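J.: here is my input, please return the structure:
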Amino acid sequence: MDHVAHRHASHPDIVKRLKRADGHLRSVIEMIETGRPCLDIAQQLHAVEKAIAQAKKTLIHDHLNHCLDEAMLSGASGARNSIGEFKEIAKYL
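T.: As a prediction, the model looks like this:
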């Protein structure tokens, strides 16, 4: 399957969020391995979840705001494809 480069202005922010989540996740692993208190671990896991959820939300909202608008402007076939794509991405909300 060929993928065309697809970038939005929000992508650098999403990458930063995911890298931050990656750092938190690595901390969680280290905390578990070194026997840190469960409360501390749970707090870090919560931070990981929030960072990933926010990255996903930003990605989906950006897609809905930009990609679907562009497809709608391209005519009936673009609109039809956009509706199908919207149904697919909506599963991840």
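J.: for the rest of this, base every contact and every neighbour count on C-alpha atoms.
T.: Noted.
J.: residues touching Ala47, list them.
T.: When the contact criterion is Cα atoms under 8 Å, 6 or more residues apart in numbering, the partners of Ala47 are Ala21, His24.
J.: count of neighbours near Ala51?
T.: Look at Ala51: counted by other Cα atoms under 10 Å, it has 21 neighbours.
J.: need the longest helix for this protein.
T.: Of all segments of type helix in the chain, defined using DSSP state H, the longest is helix 38-62.
J.: and for comparison, fold this next one:
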Amino acid sequence: MNGYDGNKDDLRKRLNRVEGQVRGIARMVDEDKYCIDILTQVSAATKALETVALSLLSDHLSHCVAEASATGGAVAAEKVREANEAIARLVRS
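T.: Purely as a prediction, here's the structure:
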């Protein structure tokens, strides 16, 4: 079971909203809308994806990493390493 299993409906709703935002951005480009208006929508979609990423990260830490930490050893070290890499990717983006 994934850590986000109990949060799946909320994640799906957020992702559907982002999908709609991205389609709207593409439509704005097709319709030659003002650059700043498009950039505003890109920023909104980016923030929405960041919210999804932070939710997944939180679920991963509280479920997968916590469970592995209880087990200890190499499994725990691997889960912590994965979490650190995921955080680094989010910070860089």
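J.: and the longest helix of structure 1, how far out from the chain's middle?
T.: Using Cα atoms, centre = their mean, to the nearest Å, the distance from the centre of helix 38-62 of structure 1 to the centre of the chain it belongs to is 10 Å.
J.: and it, which residues are buried?
T.: Of the residues in helix 38-62 of structure 1, those scored as buried under the neighbour-count criterion (16 or more other Cα atoms under 10 Å) are 41, 44-45, 47-48, 51-53, 55-56, 58-60, 62.
J.: how about Ala45 of structure 2: what's its closest non-neighbour residue?
T.: Spatial nearest neighbour of Ala45 of structure 2, excluding adjacent residues (Cα to Cα, 6 or more residues apart in numbering): Val18 at 5.7 Å.
J.: what's the answer for Glu50 of structure 2, then?
T.: Sequence neighbours aside, Leu90 is the residue nearest to Glu50 of structure 2 in space, at 7.9 Å (criterion: Cα to Cα, 6+ apart).
J.: the one you found is in what secondary structure piece?
T.: Assignment of secondary structure by DSSP states H and E places Leu90 of structure 2 within helix 73-92.
J.: now for the equivalent of Val18 of structure 2 over in structure 1, how many residues are close by?
T.: Across the two structures, Val18 of structure 2 finds its equivalent in Ala21 of structure 1, going by TM-score structural alignment. Residues near Ala21 of structure 1, counting by other Cα under 10 Å, number 22.
J.: correct me, but Ala21 of structure 1 touches Leu45?
T.: No: counting by Cα atoms under 8 Å, Leu45 is not a contact partner of Ala21 of structure 1; they are 9.2 Å apart.
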